[in-house]
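Participant: Quick one: sequence plus predicted model below, questions after.
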Amino acid sequence: MELEEPGDKIDRLVFQPEEDAILRVALDLCIYGILAQQDAAMTTGEVAKEAKADPVLMARILRNLAAFGHIDEVGADKFQANKFSRAFTTTKGISLAKFSFDFAAPAWRAIPAYLKSVQYMNPTDAMDAPVQQAFKSDKHFFGLLVETGILETFQTAMSFYREGRPEFLDIFPAEERLINGYDSSQGHDGVLLVDVGGGHGHDIQKFVEKIPAREGRLVLQDQEDVISQVSKSDVMEVMVHDFFTPQPLKGARAYYFRMIFHDWPDEQCLLILKHITPAMKPGYSKLLINDIVLPDVGASRFATQSDINMLALLAAMERSEAQWRQLLERAGLRVTKVWQGVPESVIEAEVAE
């Protein structure tokens, strides 16, 4: 971006919402899919016929998409798919784009007015965030997903969120830090890993694949409506549990949270942690938090954008290492190591002595 002139940057940023709008129209008309199905370039008329749209309008849309780099303009009135347009034929690309444009973007646009209305204080109440102003509702983010009919799209987008990114076990050396030192004297009752709020068990499944030889139970916990959708498995147990209530499994080797805490302001995070700490065995149990850790200098564009997204949707935040340490200390925990990853890291903590 250093080669970009200031005037060009202004134009790019000011007109960014227009690119987003044309992207959304292209998804509605299946333009990316139409072009991707053909090996040869297509004319405006051919795309318009497939999409059932006016050719004059289609020409304007295709010109924009080509200028944005979404598709290739290979000749006069000749357009072809490229790797970027093919990305928007995938479930991940389609669901993320629709969720962002239809739900998140209105909340982002509400940020300036919202912050002005609260005199530029950092938001800490998930029931009073930009998203409530955007949709003129008093419902929490998750309730708004249902109310707006975007829940299924959001769930699909989140299920593909980690596609192409490092997994938990690519960052954290589980053999060294969990398997070694596991108390096998507990017999069949011993718990190796509790995945708290773990959705459909993706991370436990990856754990089993990477570490097939191990002792101890693997337990998936989540809300009843999530657990009811999880298929029975010989390798993991499922348990209905609300992490805002006391943790019923005591003395597990590890309690694991993936991308949970960035959804909540500090006080709610502290409540979750204070329900975990009493269940942990000092000197043995580990708390593992797989989440974004902002560096002191040079935070990535993705991480900083995620931080503002959390502000808009949940009055929550991405945290720096210092903020993580402070939060965990308030719950009677101490950080033993931060295993750095991109964009997510793994924070390892134990009960403070």
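Facilitator: Now that the structure is in, tell me what you want to look at. Numbers count the residues shown, from 1 in each chain.
Participant: drop to CA atoms for contacts and neighbour counts, all remaining ones
Facilitator: Will do.
Participant: In which helix or strand does Trp156 reside?
Facilitator: For residue 156 the amino acid is Thr, not Trp. According to DSSP states H and E, Thr156 maps onto helix 151-159.
Participant: what comes up buried for that helix?
Facilitator: By 16 or more other C-alpha atoms under 10 Å, the buried positions in helix 151-159 come out as Leu151, Thr153, Phe154, Thr156, Ala157, Ser159.
Participant: wait, which of those residues is closest to Met58?
Facilitator: Thr153 (26.5 Å; C-alpha to C-alpha).
Participant: just checking, the closest one touches Ala97?
Facilitator: No. Applying C-alpha atoms under 8 Å, one finds Thr153 not in contact with Ala97, separated by 9.7 Å.
Participant: now the strands for the stretch 251-353 of the chain?
Facilitator: Secondary structure of the stretch 251-353 of the chain (DSSP state E, counting those that start in this stretch): strands at 254-258, 286-294, 319-320, 333-339, 344-351.
Participant: most tightly surrounded among these?
Facilitator: Of all the strands of the stretch 251-353 of the chain, strand 286-294 has the most neighbours on average by mean count of other C-alpha atoms under 10 Å, namely a mean of 25.
Participant: helices or strands up against that strand?
Facilitator: Packing partners of strand 286-294 (3 or more C-alpha pairs under 8 Å, 6 or more residues apart in numbering; DSSP states H and E): strand 254-258, strand 319-320, helix 321-330, strand 344-351.
Participant: next up, a second structure to put side by side with the first:
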Amino acid sequence: MASTAPPPTDAAAAGTPESRLRPKLSELAATISANAKIVEDYIEAQGLPYPSFASDGPSNFPVPQNEETEKIHEARQALLTASKHIYDLATGPNEFLRWLVWNYNDVSTLHVITTFNIPETVPLDGEISYAEIAEKCKLPELKIRQVLRLAMTNRIFYEPRHGYVAHTAQSRLLREDPLMRNWVSYNTDDLAPASLQVVEALKKYPESGETGETAFALAHGNESLFQFLGTRPERAKRFGTAMSAFSTGQGYAVEHLVKGYDWDKLPKDATIVDVGGATGFVCVELAKAHPEFKFIVEDKVKAQLELGESTLDPTLKPRFSYIAHDFFTEQPVKGADVYLIRWCMHNWSDKYAGIMIKSLVPALKNGAKVIINELALPDPNTANPWEERRIRTLDVVMMMCLNALEREEGDWKRLFAEADPRFRFEGAKQPQGCLMNIVEATFVDE
């Protein structure tokens, strides 16, 4: 069972912003030791696979995320945070900045590894020489060795004996997991070039909220991300798979929305419209938990709707409808109880996000709910630093690709107020263990 005692806190994460700048190495080390023991004791007591860099190590951190393991994951977060702090503190500012700027080399090695299919070239069990890899990839042995030996510092492959390469858990994942492989390839092929154009985009289009006036567009022939994918089916397919890898990861699962919102406060036979709902996979999970709800799935891409309808469980079909709809135009379904938008609005600047909300208004009855399942960025220095870095990175990626953003709770409140004064903003709730928020507004027209 999980420990009932709260884990030691991370000294560097406590106190004021100023105090966090002055952690002590010995206190960080104590935090690491204490929290590592909590996590390790649980893993061993439950007989879970022990974390390992070896090729047979688990692909994900082995402790499941649920109410029972809440304290274990708090300990894990404290361990991650303190470990990062002690590394950065012991490195010192000069070396930290000197080597931080070289991180593009890590991306470059991943690009080479995936482009030349090196994970498939290295046998799953056993080893292969640099010379054999070079021959199979049609590259010079010296250059293969240069790339892989840098990648090995990130534990992507390892050298069991001089001149030979074998898999680690990380490199095996690149070989066996198509979601991860597509995620890495999408980032190295499509996003990395855009990252080098952020400065130019800020100079050229500092106030723009248009998707075609971005760093991504400058890096890809002045095509917006959507135009780029629209004319390249294989890239679009990879993008979809990469987004699946991202959005189904720990903290992003649909179950957080299903369990994290009080759906029982709605009418028993409530109608829910999934705006921009793709195949309707979110509604399928809701339908399983609420057997009398009715669902209308909307999306601009008819192929997504057709896929969802053709693969829908026959027992659910009486409660589902699929409608082609562009969410920038007036909502065609009038008088529903809930209009749900998940992972759509962060793709758009405030100009277009406001249009999306305004497009709902003619369809809204008194008491109708608009529920948005996206991030509501925390105030600085309030989230776990490990999590905060991930969401701040995502925020910059949205700017780079689409002139869009991840929003704070105040931004959501403002968007609803600007769309129509009849919206009553209900706040942004973050379910336990979830990295996303449930943003809610009620339409009051009395």
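Facilitator: Received it, and whenever you're ready, just let me know what you need. Being a predicted model, the structure only gives us computed values, none of them experimental.
Participant: Please state their TM-score.
Facilitator: The TM-score (TM-score structural alignment, normalised by the length of the first structure) is 0.87; 339 aligned residues with a C-alpha RMSD of 2.3 Å.
Participant: still on that earlier bit, in a markdown table, list the strands of the stretch 251-353 of the first structure along with distance to Phe244 of the first structure.
Facilitator: Putting those into a markdown table (distance: least, C-alpha to C-alpha, whole Å) gives the following:
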| stretch | distance to Phe244 of the first structure |
| --- | --- |
| strand 254-258 | 13 |
| strand 286-294 | 16 |
| strand 319-320 | 20 |
| strand 333-339 | 17 |
| strand 344-351 | 19 |
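Participant: Check the gap between the aligned partner of Asp350 of the second structure in the first structure and Val226 of the first structure for me.
Facilitator: Alignment note (TM-score structural alignment): Asp350 of the second structure maps to Asp266 of the first structure. Using C-alpha to C-alpha, to the nearest Å, Asp266 of the first structure is found at 25 Å from Val226 of the first structure.
Participant: Kindly report the same for Gly332 of the first structure.
Facilitator: With C-alpha to C-alpha as the criterion, Gly332 of the first structure and Val226 of the first structure are 30 Å apart.
Participant: Among Asp266 and Val226 of the first structure, which residue is more densely surrounded?
Facilitator: Neighbours per residue, other C-alpha atoms under 10 Å: of Asp266 of the first structure and Val226, the larger number sits with Asp266, 19 against 14.
Participant: could you check the distance from the more buried one over to Ile260 of the first structure?
Facilitator: From Asp266 of the first structure to Ile260 of the first structure the distance is 12 Å (C-alpha to C-alpha).
Participant: The residue nearest to the spatial centre of the second structure sits in which helix or strand?
Facilitator: The residue lying closest to the centre of the second structure (C-alpha atoms, centre = their mean) is Phe246, at 4.2 Å. Element membership of Phe246 of the second structure [criterion: DSSP H and E] is helix 233-247.
Participant: Could you look up the next helix or strand downstream of that helix?
Facilitator: Once helix 233-247 of the second structure ends, the next helix or strand along the chain (criterion: DSSP H and E) is helix 255-260.
Participant: So what touches that next one?
Facilitator: Residues outside helix 255-260 of the second structure that contact it (C-alpha atoms under 8 Å, 6 or more residues apart in numbering): Glu285, Leu286, Ala289, Asn373, Gln430, Pro431, Gln432, Gly433, Cys434, Ile438.
Participant: need the residues you listed in TSV with distance to Ile118 of the second structure, can you?
Facilitator: As requested, these are exported to TSV (distance: C-alpha to C-alpha, whole Å):
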residue	distance to Ile118 of the second structure
Glu285	38
Leu286	41
Ala289	44
Asn373	38
Gln430	40
Pro431	40
Gln432	39
Gly433	35
Cys434	35
Ile438	41
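Participant: Out of these, which sit inside helices?
Facilitator: Glu285, Leu286, Ala289 (DSSP state H).
Participant: Counterpart of the first one over in the first structure?
Facilitator: When you say that, I think you mean Glu285 of the second structure. When the first structure is aligned by TM-score structural alignment, the residue opposite Glu285 of the second structure is Lys206.
Participant: which residues sit in contact with that match?
Facilitator: Leu169.
Participant: picking that back up, hmm, Leu327 and the match of Asp350 of the second structure touching each other?
Facilitator: Yes. The pair Asp266 of the first structure / Leu327 is scored as a contact, 7.2 Å apart, by C-alpha under 8 Å.
Participant: And Ala303 of the first structure, what's its match in the second structure?
Facilitator: Structural alignment (TM-score structural alignment) places Ala303 of the first structure against Ile391 in the second structure.
Participant: Could you find the closest non-adjacent residue to its match?
Facilitator: In space, and not counting its chain neighbours, Ile391 of the second structure is closest to Leu377: 7.6 Å by C-alpha to C-alpha, 6 or more residues apart in numbering.
Participant: between the helices and strands packed on strand 286-294 of the first structure, which gets nearest to Arg165 of the first structure?
Facilitator: Closest among those, once you apply C-alpha to C-alpha, is strand 344-351, at 8.9 Å.
Participant: how far apart are that closest one and its match in the second structure?
Facilitator: Its aligned residues in the second structure lie a mean 1.2 Å from strand 344-351 of the first structure after superposition (mean C-alpha distance after the TM-score superposition for the first structure).
Participant: Now do the contacts for the residue nearest to Ile391 of the second structure.
Facilitator: Ile391, Glu406, Arg407, Glu408, Glu409.
Participant: redo that, cut-off 7 Å
Facilitator: Glu406, Arg407, Glu408, Glu409 (C-alpha atoms under 7 Å, 6 or more residues apart in numbering).
Participant: Quick one: these as a markdown table, columns for distance to Thr81 of the second structure too.
Facilitator: Shown next, in a markdown table, are the contacts of Leu377 of the second structure (distance: C-alpha to C-alpha, whole Å):
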| residue | distance to Thr81 of the second structure |
| --- | --- |
| Glu406 | 23 |
| Arg407 | 24 |
| Glu408 | 23 |
| Glu409 | 25 |
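Participant: What is the equivalent residue in the second structure for Ala113 of the first structure?
Facilitator: In the second structure, Ala113 of the first structure lands on Glu200 (TM-score structural alignment).
Participant: Confirm that that match lies within a helix, as I assumed.
Facilitator: Yes. Counting by DSSP: H, G, I helix; E, B strand; the rest coil, Glu200 of the second structure is part of a helix.
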